[in-house]
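1. What would the 3D arrangement of this be:
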Amino acid sequence: MTVNKEIGMRRHIRLAAAAAALSAVLATGAAAQQFTMKFGTATPKGDQNFWMEEFKKAVEARAGGRIAIKLFPASQLGAIPRQIEGLQLGTVEAWIGPTSFLTGVESRYQVMDAPGLFADWDHAQRTVTHESFRDEFLNLGEKKGVIGIGIYTSNPMSVVSRKIPIRKVEDFRGQKFRVLGSALEVEQMRALGAAGVPMPLVETLPALQRGGIDGVRSGIVVFVPFKYWTISRQLTEIGDAYIVPVAFVSVRWWKTLPQDLRQIMLEEARKLDDAAYKYARKQHQLFRGLWTKNGGELIDFPEAERKKLLELSRDVGAKVAARNAGVKAAYDKLVAAAGATRQ
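-> Next up, the predicted model:
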């Protein structure tokens, strides 16, 4: 064999080996299919944002590069109704927020707005994560195109009013309050002599500034990041109910994922039930300090007034639930879980 032939043969062998290696890389890349998860929420910062950020870190670390989770806080994917429509259509893969906003999709989600079910914040958390309630509740919307993968309690309900500060139950009378979105919340406002006006978060502050509404029922986790103290300096924590966010995913998108990737997500989401709750508790204290630091007044609703409020709205949950058999079944499940976890 001549020197030139030997050199040519060696070159051919090297090229063949390189081609084989490239084919193996391409085959591996094809097998490790890439998925994208656009994850939205309405808040610019807070416990919902913490949930998304921690979920992204944990899932991407375990998924080995198979999924890219892209976060869109502060309604960057559109107002809440548009994001929920995206979930159903599969154009938005995930969203986290209070279940009240999905009552137009699945009416049973509104049971979480029932007042007076929980003795305190800890009791609310034990209830919504209880084995007799959690998974069944998260799956209520599956036939409507959405399912939940995580749940926790965020904040006690609070109110701000630009018209009359809420220091007693009578102060609610005659005022229009923005509520999250459920018929149950509207009914409760009616029981207190007020009007409940469902409204997306991005529309709420401008409506309050214009006088289209007199006040807002939500949590301090919303009032501080959006600087509500510029409109109303008085914030009253009434604690008749708790904001309960759920991390929802699109069923259309979820079904395209391999089983092991779904399992990773479910496991990491369950871990965040407790982690997000603990984060919310700590941040609640921070936000209380920021409210007063910026000139706001925190009104602790007197216990006598809170009892009066709960007495007036005691039957609201059962009354609204009785209108629909499915809602009643979900409400009864929640009441039973609250009873099982009461200490």
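
2. drop to CA atoms for contacts and neighbour counts, all remaining ones
-> OK.

3. any idea where the strands of the stretch 201-343 of the chain begin and end?
-> 215-218, 234-243, 245-250, 297-300 (DSSP state E, counting those that start in this stretch).

4. Redo those as JSON lines? Include mean neighbour count and distance to A32.
-> As requested, the strands of the stretch 201-343 of the chain are exported to JSON lines (neighbours: other Cα atoms under 10 Å; distance: least, Cα to Cα, whole Å):
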{"stretch": "strand 215-218", "mean neighbour count": "25", "distance to A32": "43"}
{"stretch": "strand 234-243", "mean neighbour count": "24", "distance to A32": "39"}
{"stretch": "strand 245-250", "mean neighbour count": "25", "distance to A32": "22"}
{"stretch": "strand 297-300", "mean neighbour count": "16", "distance to A32": "53"}
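
5. I'd like these as a markdown table, with distance to I164 appended.
-> Formatted as a markdown table, those follow (distance: least, Cα to Cα, whole Å):
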| stretch | distance to I164 |
| --- | --- |
| strand 215-218 | 9 |
| strand 234-243 | 9 |
| strand 245-250 | 29 |
| strand 297-300 | 13 |
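
6. Which one, of these, ends up nearest to G97?
-> Closest approach to G97 among the strands of the stretch 201-343 of the chain (Cα to Cα): strand 245-250, 4.5 Å.

7. Tell me the helices and strands packed up against the closest one.
-> Packed against strand 245-250 by the contact rule (3 or more Cα pairs under 8 Å, 6 or more residues apart in numbering; DSSP states H and E) you find helix 80-89, strand 94-98, strand 146-151.

8. Tell me which of these sits nearest to A19.
-> Of those, nearest to A19 by Cα to Cα is strand 94-98, at 40.1 Å.

9. so the helix or strand following that closest one versus strand 146-151, what angle?
-> With elements assigned by DSSP states H and E, the helix or strand that comes after strand 94-98 is helix 121-128. Put simply, helix 121-128 runs at 140 degrees to strand 146-151, going by axes from the mean of the first three to the mean of the last three Cα atoms, to 10 degrees.

10. Following up with a second sequence; could you model it the same way so I can compare the two?
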Amino acid sequence: MTSTLRKFALTSASIAASFGFASIASAQIDMKIGYPTTADPQHDYAVKFVAEVNKRTNGKIKGRVFPTSQLGKIPRQIESIQLGSQEGFFAPPGFLQGVNKAFQVADVPGLFADHQHAHRSLNDPSFKPLFSALGENKGITISGVWIYDGASYMATKPIGKIADFRGLKIRVLATEIERLSVATLGATGVPIPFTEVVPSIQRKVVDGARTSLVVAGKAKFPTVTNNLTITNGYYIPCISAFSKVWLSKLSKEHRAIVLDTADELSNWASARSESFVSKMIAEWKKSGAKVAYFSDAEQKDYMSRLKPLGDKVFSNHKNADIRRLYPILKAAAVRQDVR
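-> The predicted structure follows:
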């Protein structure tokens, strides 16, 4: 090969390589965010998060939202996060108990006075970093913790006082503290997957459920229950869970943008969710449901029944992370109570 041809070949190869590297560098990064709800504060948070990440990365990270479990049922999405085939999953941390049972600590009943007290407590600097690290050794990074709603009861029969719980079968999550939370009221807790609650009420397998009035309203609960009792005995948190496999492939700058954005938007999400509750109460009433609250005396009795359950279940739990985190959260709740 002549010297001229050799120079031409080297130059051509260099140009081709440059174009190849430029193409890789400029390629958009896919970020799929899945979650089980839709048309609710969690959906609003996901949409806002995706838009903000796109803006902060100048379009380098292209986020897409997949509501109503479009990416699969909750266990499958959690597994996909661990494997790296899904980038983000937004949901209550209780769904990650299969990863670490200590995620249920945030669901402790009777500890928080109101929505923002719960939000401040879970974001207390003594608690939040430890709680967020619970999935790290299982391939999950948590960033962004906020309050979705307080728990309410939806039932086929009116619940206006604690005595009305006696003999009822109430759908709960499959945890000891969930079952005890209704047992202390005289009801029986029945663990049922959320998507099966409405047909279970129709078939009279259960008389009602304990969950967020927001998510229940969006899930057609008012079609089978015409009694809503707002108790707020515990508050339902949400987290932003990301795949460590995916995060490890990002540049340091992009990784920080993803995690910081999720965290920074948590205050907005909690406030947005709190304001959303009033709208949903109006929708429940519009559907014909009777909306009830306990009297002050009944509410005091209700909270006094719930408050000891955290100590009973968590203080001597076999999970070391639960034993470690629970007293920290209790202390944070005391500090963050500004009443």
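
11. Could I get the TM-score for this pair?
-> Overlay of the two chains. TM-score (TM-score structural alignment, normalised by the length of structure 2): 0.90; 328 aligned residues with a Cα RMSD of 2.2 Å.

12. circling back to that earlier point, so which of the strands of the stretch 201-343 of structure 1 comes closest to P198 of structure 1?
-> Nearest of these (Cα to Cα): strand 215-218, 10.0 Å.

13. re the thing from before, for L77 of structure 1, which of the strands of the stretch 201-343 of structure 1 is the nearest?
-> strand 245-250 (14.6 Å).

14. okay, now the counterpart of A329 of structure 1 in structure 2: neighbour count?
-> Correspondence of A329 of structure 1 to structure 2, assessed by TM-score structural alignment: R324. R324 of structure 2 is flanked by 15 other residues according to other Cα atoms under 10 Å.

15. Return the distance of R324 of structure 2 relative to V197 of structure 2.
-> According to Cα to Cα, to the nearest Å, R324 of structure 2 and V197 of structure 2 sit 34 Å apart.

16. who's in contact with the corresponding residue of structure 1 for A292 of structure 2?
-> Alignment note (TM-score structural alignment): A292 of structure 2 maps to I299 of structure 1. Contact analysis of I299 of structure 1 by Cα atoms under 8 Å, 6 or more residues apart in numbering lists I166, R167, Q234, L235, T236, E237.

17. Any chance of these in a markdown table with distance to V159 of structure 1 as columns?
-> A markdown table is the format used below for the contacts of I299 of structure 1 (distance: Cα to Cα, whole Å):
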| residue | distance to V159 of structure 1 |
| --- | --- |
| I166 | 7 |
| R167 | 10 |
| Q234 | 9 |
| L235 | 6 |
| T236 | 5 |
| E237 | 7 |
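
18. ranges for the helices of the stretch 151-300 of structure 1?
-> 183-191, 201-210, 220-223, 251-254, 259-293 (DSSP state H, counting those that start in this stretch).

19. Where in structure 2 does the fourth one align, residue-wise?
-> In other words, helix 251-254 of structure 1. The aligned range for helix 251-254 of structure 1 is 244-247, by TM-score structural alignment.

20. Tell me, how many residues neighbour G339 of structure 1?
-> 14.

21. Repeat that for H130 of structure 1.
-> Neighbours around H130 of structure 1, by other Cα under 10 Å: 16.

22. Pretty sure it sits against A337.
-> Yes: H130 of structure 1 lies in contact with A337 (Cα atoms under 8 Å); the separation is 6.7 Å.

23. G219 of structure 1: which of the helices and strands packed on strand 245-250 of structure 1 is closest?
-> strand 94-98 (11.0 Å).

24. by contact count, what packs against that closest one?
-> Partner elements for strand 94-98 of structure 1 (3+ Cα pairs under 8 Å, 6+ apart): strand 35-40, helix 47-63, helix 80-89, strand 245-250.

25. how big's the offset between it and structure 2?
-> Here the mean offset of strand 94-98 of structure 1 against structure 2 after fitting is 1.1 Å, by mean Cα distance after the TM-score superposition for structure 1.

26. and that strand, which stretch of structure 2?
-> Taking TM-score structural alignment, strand 94-98 of structure 1 hits residues 88-92 over in structure 2.

27. Could you do stretch 128-138 of structure 1 as well?
-> The aligned range for stretch 128-138 of structure 1 is 122-132, by TM-score structural alignment.

28. what about the matching stretch, how long is it end to end?
-> By Cα to Cα, one end of stretch 122-132 of structure 2 lies 10 Å from the other end.

29. Any buried residues in that stretch, and which?
-> L122, N123, D124, F127, K128, F131, S132 (16 or more other Cα atoms under 10 Å).

30. Please identify which pair of those residues lies farthest apart.
-> D124 and S132 (11.7 Å).

31. Aligned to F221 of structure 2, what sits in structure 1?
-> In structure 1, the residue matched to F221 of structure 2 (TM-score structural alignment) is Y228.

32. Is that match in contact with L208, as I believe?
-> No: the pair Y228 of structure 1 and L208 does not pass the contact test of Cα under 8 Å, sitting 9.4 Å apart.

33. Perfect, I'm done here.
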